[in-house]
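Novice: Return a 3D structure for these sequence lines:
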Amino acid sequence: MTSQEQEVPDGWRVFRATGHTTDGPLPHLPKAPPWRQFRGGPPQPLPPDDEEAALRRLGPGNVVQQLGPDETDIVNAALLLRRPLLITGPPGIGKSTLAFLIGRELGLGRVLEWNIVSRTTLRDGLHTYDALGRAQAIAAWRAGLREATGTGPGEDADGSAAPSSRGRQRTPALGEFITLGALGTALLPYERPRVLLVDELDKSDIDLPNDLLHVLENGSYEIPELVRDAADSACVHTSDPGGHAVVREGRVECREFPVVVITSNGEREFPAAFRRRCLPLEMQPPTREQLLAIVESHLRERPEGTERLVDEYIRRVRSGGTHSLDQLLNAVRLTTLGGFQADADGRKLMEMLLRDLAKGR
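Specialist: Predicted coordinates for the structure are as follows:
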């Protein structure tokens, strides 16, 4: 234990769930345990920020603290142990928002989002290869070469092979047609961990959680197309806008295991082997005071009638319906605008905005 850790009894708690960033150096993360240390390279530059996405998720005002001390400690334990967080709870209570809260507070840059559907496979999250695009590029390159030399494909004017002519033009590089997915980008060798949001994993095919086990355990994967390629390295696209990364010998391995936030609405159970590799966190619905603060944080004010709408929202939630915080924000925004009339048509509109999502319409 270092002298700094002795002076600060809870120095392992780097996340406070406030969303406040520091003006000084970026927060220092605890060193990973020996069994969660990786040696990927070459190091990647700092990731870009995406403050607009964070504003949409967290709002422009002060972040309302929805996590209690116990839940905050679970997040800190996941950061310390370099293990994924498996967050469960009803739809719309802010599970995915936690990824943006961690990213903002710890200064980890743009959140990588992997939205899961029933057809999602592990390869979708790791990388995609545009084989058709590469074939078309090679055909265009060959056509341009023939036009430049005035010969047939691969021939000089006398009909002999022309390797020197081919060498004067750059062939389409394999890496130009490979794009890393959100998971693949998160596993690049960054000096500080990236934040990866795996949203609604319970909607996936039954095999996807098991397919993730190797990647989550080893922090690495291979790109088969690059492994078979003769080149020692390739420059590929990443999930960041305009981003590129160098991959050596077709293998990607992280330096710092990413902060993986996996959300689930509880539609099905996950295999024990998968749950063993995650730290579970169950989020509770916000209280009345928290709901009022959330509305005020997003709208930068508390319009007249907000309390009534919040009470109506709570009543509907307690009656057993499925509702989202977005519905409450939409209702407050619309029904508190000047000129809105709470007549019959207005009541119909509010019923539509606060409808039970479990009923399917």
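
Novice: From now on I want contacts and neighbour counts done on CA atoms only, so please keep to that.
Specialist: Will do.

Novice: surely residue 309 meets residue 328?
Specialist: Yes - between residue 309 and residue 328 there is a contact under CA atoms under 8 Å: 7.5 Å.

Novice: Please report how far residue 354 lies from residue 247.
Specialist: Here the criterion is CA to CA, to the nearest Å. By it, residue 354 lies 49 Å from residue 247.

Novice: I misspoke; the intended subject was residue 170.
Specialist: Counting by CA to CA, the gap from residue 170 to residue 247 is 20 Å.

Novice: between those two, who's got more neighbours?
Specialist: Using other CA atoms under 10 Å as the criterion, residue 170 and residue 247 rank with residue 247 on top: 21 against 8.

Novice: helix, strand or coil for the more buried one?
Specialist: At residue 247 the chain is in strand, as set by DSSP: H, G, I helix; E, B strand; the rest coil.

Novice: Tell me who's in contact with it.
Specialist: Contact analysis of residue 247 by CA atoms under 8 Å, 6 or more residues apart in numbering lists 233-236.

Novice: Next, the structure of the following sequence, for comparison with the previous one:
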Amino acid sequence: MNARDNHVTASAWRIFNATGEPPEEPEGAPKLPPAPPWRAFGGEPLQRPAPPDRAGEVRRLGVVQSVGQLDDESVDLVNAALILRRPLLVTGSPGVGKSTLAYLIARELGLGRVLQWSIVSRTVLRDGLYAYDAIGRAQAIASWRGASTDPAAGDAQPPGQPPLGDFVTLGPLGTALLAYERPRILLVDELDKSDIDLPNDLLHALENGSYDIPELVRSGRPEVEVYTDDPEGRAVIRGGRVECREFPVVVITSNGEREFPAAFRRRCLPLHLRPPSRAQLLAMLEAHLQATTEGAERIVDQFLQRIEGGGTHSIDQLLNAVRLSASHAFPTGADGDKLVETLLRDLAKGR
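Specialist: Sure thing, here's the model as predicted:
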């Protein structure tokens, strides 16, 4: 089939079909086959299922679309990554929908909230694993000791020493590696912006499927409850060590600002996203705006012409242009056209 076609061929081996259609019931979510022996882990204790994030899914994906968002080759690569428990290294032009893929997988497979780790040049591995507030704990212990020696308190005893876990918060990667019955979705966004060492450091954590929290190991406590990256989320850690039960679905995006080490690329499955077709763009507009007009189709055609002309453009630009053009009393004629032209400008030109 042509890579620009929009209909994905049905195949029995696939778990994911790029429709973005959520399971009707949580119990009806697609089941992943058993992991390969080299990707099997036995983390404990088992955590509560991942919380849903319906609002986040709608912001990223809109409502369910009738047109497939990926071609056959791309869908096959995503399924291979799911079955082999390997990270996906997703490349493509800015704004083509690389990070959106994580949300598409999460909604279709019913895997709950996407754990997003946005990378900058100063990011190190520990930022994704956990944070320990040593100063906050020291201040809390000092306050507790002061209360225990306060003469005004008389015989009343203050509550126990502040729990250690109240000062430990797992990051997106650290939360993804907890022991869940179904895998979490981890989005590592724009890894190519990182320091040169981060890809190999990340690879080591993902290969092991586990990590230690030295502050909890040194405490000698058999169990400590800590915060997670999920809103109001808590998790019990045993012996200061975190190990996954199901390897997370890892989507790593890159805008190609630099090459990754061969060892890192060897352990990822590469997926290059091509710009969407006209039918796919119209379906995206329908999903986000719940309506398409003749004017919207004209703007889509302008957008595609600009992409074919070699410019750098984002789907966000198209959504903004169509949304604005549909606004009440939007100017017609030259004024309106000029505004749409500005919204669809070539991002590579810097203005």
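
Novice: After superposition, what's the TM-score, could you say?
Specialist: Once superposed, chain against chain, the TM-score is 0.92 (TM-score structural alignment, normalised by the length of the second structure); 340 aligned residues with a CA RMSD of 1.8 Å.

Novice: before we move on, the earlier item: out of the contacts of residue 247 of the first structure, which ones does the second structure keep as well?
Specialist: Compared against the second structure with both residues aligned by TM-score structural alignment, their matches' CA atoms under 8 Å, the contacts of residue 247 of the first structure retain 233-236.

Novice: could you redo the residues you listed as JSON lines and give each row distance to residue 91 of the first structure and secondary structure?
Specialist: Formatted as JSON lines, those follow (distance: CA to CA, whole Å; DSSP: H, G, I helix; E, B strand; the rest coil):
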{"residue": "233", "distance to residue 91 of the first structure": "43", "secondary structure": "strand"}
{"residue": "234", "distance to residue 91 of the first structure": "41", "secondary structure": "strand"}
{"residue": "235", "distance to residue 91 of the first structure": "39", "secondary structure": "strand"}
{"residue": "236", "distance to residue 91 of the first structure": "36", "secondary structure": "strand"}
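
Novice: neighbours of residue 114 of the first structure, just the number please.
Specialist: By the measure other CA under 10 Å, the count of residues near residue 114 of the first structure is 19.

Novice: which residue in the second structure lines up with it?
Specialist: Using TM-score structural alignment, the equivalent of residue 114 of the first structure in the second structure is residue 117.

Novice: returning to that earlier point: adding distance to residue 45 of the first structure and neighbour count, write the contacts of residue 247 of the first structure out as TSV.
Specialist: Formatted as TSV, the contacts of residue 247 of the first structure follow (distance: CA to CA, whole Å; neighbours: other CA atoms under 10 Å):
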residue	distance to residue 45 of the first structure	neighbour count
233	18	16
234	17	19
235	14	17
236	15	19
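
Novice: Identify, from those, the entry nearest to residue 210 of the first structure.
Specialist: residue 236 (26.9 Å; CA to CA).

Novice: That closest one -> the second structure?
Specialist: Per TM-score structural alignment, residue 236 of the first structure is aligned with residue 226.

Novice: And the strands in the stretch 51-200 of the first structure?
Specialist: Along the stretch 51-200 of the first structure, the stretches classed as strands by DSSP state E, counting those that start in this stretch are 85-88, 112-115, 127-129, 178-180, 195-199.

Novice: Any chance of those in a markdown table with distance to residue 72 of the first structure as columns?
Specialist: Shown next, in a markdown table, are the strands of the stretch 51-200 of the first structure (distance: least, CA to CA, whole Å):
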| stretch | distance to residue 72 of the first structure |
| --- | --- |
| strand 85-88 | 12 |
| strand 112-115 | 22 |
| strand 127-129 | 33 |
| strand 178-180 | 31 |
| strand 195-199 | 17 |
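
Novice: right, and those strands - which one's nearest residue 269 of the first structure?
Specialist: It's strand 85-88; of the strands of the stretch 51-200 of the first structure, that one is closest to residue 269 of the first structure (CA to CA) at 10.9 Å.

Novice: what stretch of the second structure does the closest one fall on?
Specialist: The aligned range for strand 85-88 of the first structure is 88-91, by TM-score structural alignment.

Novice: mean shift between that stretch and the first structure?
Specialist: If you overlay the two and look at stretch 88-91 of the second structure, the average distance to its match in the first structure is 0.5 Å (mean CA distance after the TM-score superposition for the first structure).

Novice: and residue 335 of the first structure, how far is that from residue 225 of the first structure?
Specialist: Residue 335 of the first structure sits 55 Å away from residue 225 of the first structure, going by CA to CA.

Novice: Between the two, tell me which one has more neighbours.
Specialist: Neighbours were counted for residue 335 of the first structure and for residue 225 using other CA under 10 Å; residue 335 has more, 21 against 13.
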